Every structure is written in C-alpha cells, then in structure tokens.
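# below is the sequence, then the predicted model.
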Amino acid sequence: MYNVPALPAAAHGVTAVQFLATEAGSRWLGDLAEAFPHTRYWRDRSDCWSLKSLNALAARIIDAHYDGDAIEDAMEAEFPPAEFWTTWYHEVSGPLREGLAEAQQCSDLDDALDLIREGWEEAASTRDDSSVADLFASHDRCELLFRFTCERWLDDSLITSHRPWPDAGELVIDRNLQFALASLGYTMTQFRQLARNRHAAWRRLAPGLRRRRAPIVAPEQLVELIDNACSTSFLFCLYAVVPIPDLVGLDLNRPVTCETCWVATLDPINGTFHDVAAVGAVTVVPSEGRFLSGGHLRWSPENICCLHTPHYHARVHN
C-alpha cells in the first residue's frame, strides 16, 4: 500500500489512452486502487457527533422509514461521503506523478494523470465496501419520541386547557385527550374522576374507545405531568435517548418496544417539556401515533431542559 505499482511492458511505446484501454492497463489500475484505496466512510477515533447533528440524522431516518425511502440514502444526505478528489490529491497524485516522471513514460504528464484518475476512481469505488452506517456505534445516540395522537401534524394533535395555565381539572375534553389517555392506560371516565374534571366534551368523543394497556404512569404522576406541562397546549409522548443503529434497524410498520422510557408532556410550538418514568417496558403500535426525533422539533427536550441525557439512555427494538 502507498507504493505506485510498476508499469507493465505493455505501457511502453504507447499513449496513456491506448495502455489504459488494454487488459494490462485495467489490471494496473486495479493494482493502483489496491495500493491507494479510497474509503467513502471512515471514522477517526477522535470523531464525536453532537446530539444536534445526531437528532437531525434521526429525523431523516424516521422520515425515510415512513416514506419507504432507502435509509442509507437518507443518512448520506446528512453525512455525505468523502470525495474522491481528497484521496487523489492528498495521497495518489504526488507519488504517481513522481513515478511516471522517473519512468519517462508520458509526454504529457498532466493529461495522463487525468486519464489515470478516472480509471482509479472507478476501480477504487468497486473495492470500497464502506457504508454510512459504519460511522455510528451504539454510543451515538439521538432523542427519540413517540407522540400519542391520531393526527399527522403536531399542531392538530395538541391537548389544551380552558385556563391560562395547565390544570388536569381544566383540560378540554376532546378526542385528542381521549386518544392519548387510552394509550397511557386510562379511560375518559377514570381521568374525570381522578382529575375532577367536570367540563362537557367539546365535541362528541370516539365511541367505544378502550384503554390500550395497563397504566404506564400512576394516577398522581398523570396529574403531575399535566400540572407541570408549563403550557396551555401540549401533547403526551414517550421519550428516550437511543442508539442510532437501533433506530436504523426498526420497522415502524410493526410494534416497537421501548425497554425503558419516560412519559412526557411536550409543547412542540413554545418549547416546554416535563417527564416521569414509565412503568416498565412499553410496546407501541403504528395506529397509536408517530415517531419523531429531536431533529423534527424547533427545540428538542434536551435543548429545552438541559437534560442529563445519560439518564435517559434506553434501547428500542421490534
């Protein structure tokens, strides 16, 4: 490696174009690519991605999952591959120019180098098996949320208060609240009793909607979440800080299990966040809502609250 392969006898007495078009020329380009390989994705030991950049990457991965696009293409849009010219100019062209000059094989060295570069790029590309996924390990984590809502858009999903402050007893009784409560493990009747909410439904509630699981937060924690939402409009979500490889490997059209997670109230418009630990592992299904990352939000939970993210480390899987 890093030694220019000797030119074969077939290179003598012919132009660079003629030589590179021969089988011997093709083999020599392959030897050159072996001696000077190009790796599109290479992580140095000192590389450290910020949470903001990993959240942005996670947003692209989640969107690709939902849109049916190639995950690797989505990741490459956020982390582009190393360009061939960097390897060529920093590693290949200098030794190659010196070797060709000593061999006195090329009457026009610059033209010959341009032709060789094209062939080297093609040969190096076929030998490079690196992937954008090689950049990320289990310690590279992003903020992952799952919002409990039947609406696609965040501003259509908000739960609101009748008062200019959050209060469980003053929440608007509507389908957004009913839907989220069912995923948290509560019926509307149970919520009315524990919150002493006497407000009439803003519109007719979904008939026959049952709770989807046993409660994942205790009644007093549910009231705490609402009363500490710090906003008159918010949504309920699950929250965890998960490895990028876990997110890449998910199938969002199947149930997803969060081994450890937190239930939170989040105002995605004004930037408020409050959480409590969920009871045990939680498995969600696609009909319950939608995943998003901190990269989908103007302010991620960590950005809002300066969270100590290792506390929220968790794993997710199908």
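Cool, got the structure. Numbers count the residues shown, from 1 in each chain.
# from now on I want contacts and neighbour counts done on CA atoms only, so please keep to that.
Will do.
# by contact count, what packs against the helix or strand containing Leu225?
Take DSSP states H and E as the rule and Leu225 turns out to sit in helix 219-227. Counting by 3 or more C-alpha pairs under 8 Å, 6 or more residues apart in numbering; DSSP states H and E, the packing neighbours recorded for helix 219-227 are strand 262-267, strand 272-277.
# let's see it at 10 Å
helix 188-195, strand 233-243, strand 262-267, strand 272-277 (3 or more C-alpha pairs under 10 Å, 6 or more residues apart in numbering; DSSP states H and E).
# second one coming, line it up with the first:
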Amino acid sequence: MFAVPPLPASCRPDHIPDFLNSAQGAPWLDALAENYPHRRYDRCSSDRWELKTLNSIAARIIDAKYADADVDEAVQGQLPPACFQETWFHTVAPALRSSLHQFTGHAPDDELMDAICYAWEDGAADRDTSSPQDLFSSHERVELLFRFNTQPWLDDALVHSRRPWADFGDLEVDGNLCFALAQMGYTLGEYRKASGNRNRAQSGRMHRRPRQRAPLLGVEKLKELVENACSTSFLFCLYALIPIEQLFTIDLARPVTFEACRVATMDPINGTFFDVAANAPVTVKPQDGRFLSGGHLRWSPEDICGLVPSFYHGAIRN
C-alpha cells in the first residue's frame, strides 16, 4: 500500500498514454487504485460528536427509514463524504509524479496526470466499501424515543388533563389516552378503577382497546408519571440513549426490542419530561407508535433535564 506500481520494462517512456489505454495498462491502473485507496467515510481517533449533532443525524436516519429512502444519501447533507481530490492531490499525485519522473527523465504533463487521475478515481470508488456508519463508534449514543401514538403530528398525539395541572384522575378520555394506555399494558376500565376518572369518552368507537402487552409499570408508577408531567398536555413514550450504530442497521418495519429503557411523559411543545423505570425488555411493533430522536424536538429530554447519560443507556434490536 502507498507505493506506485512499477511500469513494465516493455513500456516505452514516450508511449505511456498508449500503455494506459491498452489491455496491459488496466492491471497497472488497478494496482494503483489498490495501493492508494480512498475512503469517503473514515473515522479519526480524535473525532468527538456532540449529542445535539448525533440527535440531528438520528432524525435524518429515522425519517429516511420511514420514507423507505436511502439512509446514506439522507445523511450526506450533514455528513458529506471526503472528496477524492483530497486523496489524489495530497497522497497519490506527489508519489506518482516522482515515479513517472524517474521513469521518463522529465516531469509528466498535466494531460497524462489527469488521465491517470480519472482512472484511479474510478478504481478507488469501486473498492471503497465505507459508509456513514463508519464515522461512529459504539460509545456514541443518541436520544431515541418511541411515542405511543401513530398520529403523524406531535400536537395531534397529545394526552390532555382537564385541570390546570396534570391530574391522574382527570385526564381527557379520548383515542390518544386509550391507545397509550393499551400500549402500556392497561385497559380504559383498569385506568378508571385506579384513578377514579369518570369523564365521558369523547367518542365510543376507539375506547375499548385490549391491552397490548403486560404492564410496563405499576399503577402507582403510572400515577407518578402523569402527576410529574409538569404540563397539561403530553405524550407517553419510551426513552433510551442507544448507540447510533444500531439505528443505522435497525429495521423499523419489523418489531423492535428495547433491551433497556424508561417510560416517560413528555410535552414536546413546551419542553417537559419525566421518566420512571420500565419493565424491560419492551418490544414494539410498527402499529404501536412512531420512533423519533432528540433531533426531531425543539427541546430534547437532555436539553430539558440535563440527564445523567449513563443512567439511560439502552440498546435496540430486531
């Protein structure tokens, strides 16, 4: 690696362009590309990523996966690939000029160097297997949330308290509440019994939802979660800090398991967040809600609370 392959003795100094265009020249060009690789995405050991930047990248990844778009293309706006010309001018060209000068006795002209450059770039691109995922290590994590609602817009997905504070016994009984309760392992009847809520349901057709799993938390913890929401409108969600590497490879069209996570209430509009431990692992299906990252939010949970990161470390898998 990093050595210009020798030109064969049969190649005359004044016939190098003809040699490069011949069948005999192709292996030489291949060897040049092999000896001088270019990686569009290469991590430096000193690279450090801020959580806000990682959250923003995670938002692009999630959006691309939901849109069935190419993830690598989606993140290029924030993670532009390294330019081939940088490798060429700083690494390949100086060594190549010196080698050709020794072979011919004079400096190569620009036309010859350009011809070799184009061929090298094609060969190096064919050999480059790097991807944006290579820029990150396992200790670089993002804020991942899964909200228990399938509404496309966050403000349409909120659960509301009828009082000027978050009151466990006086929540608006609507589709958003019943959907979230079922996802957390409770029926509307169980919630009414535990809370004393007798509010009339806004419509009857959405409110008899069977529980979708064993309870993620006990009734007392559910009450604690609501009454510490610090807002009259909020989402129920799962929350964890996961390695961003896992987000690149996860398939959101299949069930996803949180190996460890918290259950939380969050007001994405006014910026409130409160969490309690979940009975993990927790497996969610596409129809159970939607993923989002801290990059989708004006204020992420970390922005709101200044969390101790290690306390929220988790992992996901299909």
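Received the coordinates, thanks. As the structure is a computational prediction, the values presented were derived from the model and not from experiment.
# rewinding a little: what comes up buried for the helix holding Leu225 of structure 1?
Neighbour counts over helix 219-227 of structure 1 (16 or more other C-alpha atoms under 10 Å) mark Pro219, Gln221, Leu222, Val223, Glu224, Leu225, Ile226, Asp227 as buried.
# what does that helix contact?
For helix 219-227 of structure 1, the external contacting residues (C-alpha atoms under 10 Å, 6 or more residues apart in numbering) are 161, 165-169, 171, 181, 184-186, 190-191, 194-195, 215-218, 229, 232-236, 263-266, 273-278.
# can you put the buried residues of helix 219-227 of structure 1 in CSV and add distance to His311 of structure 1?
Below are the buried residues of helix 219-227 of structure 1 laid out as CSV (distance: C-alpha to C-alpha, whole Å):
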residue, distance to His311 of structure 1
Pro219, 23
Gln221, 19
Leu222, 21
Val223, 23
Glu224, 20
Leu225, 18
Ile226, 22
Asp227, 23
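# closest to Pro95 of structure 1 among these?
Nearest to Pro95 of structure 1, judged by C-alpha to C-alpha, of the buried residues of helix 219-227 of structure 1 is Leu225 at 65.0 Å.
# average distance between the helix ranked longest in structure 1 and structure 2?
If you go by DSSP state H, structure 1 has its longest helix at helix 109-127. Compared with structure 2 after fitting, helix 109-127 of structure 1 has a mean deviation of 1.4 Å; criterion: mean C-alpha distance after the TM-score superposition for structure 1.
# the spatially closest residue to Ala201 of structure 2 that is not a sequence neighbour: what's it in contact with?
Nearest residue to Ala201 of structure 2, sequence neighbours excluded (C-alpha to C-alpha, 6 or more residues apart in numbering): Val173, at 4.9 Å. Contact analysis of Val173 of structure 2 by C-alpha under 10 Å, 6+ apart lists 159-162, 188, 192, 197-204, 207.
# before we move on, what about Asp73 of structure 1?
Taking C-alpha under 10 Å, 6+ apart, one finds Arg60, Ile61, Ala64, Phe79, Pro80, Val132 in contact with Asp73 of structure 1.
# return the distance of the helix or strand encompassing it from the chain's centre.
Using DSSP H and E, Asp73 of structure 1 maps to helix 71-78. Here helix 71-78 of structure 1 shows a centroid-to-chain-centroid distance of 9 Å under the convention C-alpha atoms, centre = their mean, to the nearest Å.
# now the next helix or strand after it on structure 2. Mean distance?
Per DSSP H and E, the first helix or strand lying C-terminal to helix 71-78 of structure 1 is helix 84-87. Once the two models are superposed, helix 84-87 of structure 1 sits on average 0.7 Å from its counterpart in structure 2 (mean C-alpha distance after the TM-score superposition for structure 1).
# might you calculate how far whatever helix or strand comes next after helix 84-87 of structure 1 sits from the centre of the chain?
Next helix or strand after helix 84-87 of structure 1 toward the C-terminus (DSSP H and E): helix 93-103. Distance of helix 93-103 of structure 1 from its chain centroid, counting by C-alpha atoms, centre = their mean, is 44 Å.
# go on, stretch 231-240 of structure 2?
On C-alpha atoms, centre = their mean, the centre of stretch 231-240 of structure 2 falls 21 Å from that of its chain.
# and it, which residues are buried?
Buried-residue list, stretch 231-240 of structure 2, by 16+ other C-alpha under 10 Å: Ser231, Thr232, Ser233, Phe234, Leu235, Phe236, Cys237, Leu238, Tyr239, Ala240.
# go on, stretch 268-280 of structure 2?
Pro268, Gly271, Thr272, Phe273, Phe274, Asp275, Val276, Ala277, Ala278, Asn279.
# which of those residues sit farthest apart?
Most distant of these, by C-alpha to C-alpha, are Gly271 and Asn279, 25.4 Å apart.
# Gly294 of structure 1 contacts Gly271, doesn't it?
No - taking contacts as C-alpha atoms under 10 Å, Gly294 of structure 1 lies outside contact range of Gly271: 11.5 Å.
# quickly list what's touching both of the two.
Ser300, Pro301, Asn303.
# wait, a helix at the last one?
By that I understand Asn303 of structure 1. Yes - Asn303 of structure 1 sits within a helix when classified using DSSP: H, G, I helix; E, B strand; the rest coil.
# for it, list the residues it contacts.
Shown in contact with Asn303 of structure 1 (C-alpha under 10 Å, 6+ apart): Leu51, Lys52, Gly271, Thr272, Phe273, Gly294.
# what of the second one?
With contacts defined as C-alpha under 10 Å, 6+ apart, the neighbours of Pro301 of structure 1 are 143-145, 239, 264, 266-268, 271-275, 293-294, 307, 309.
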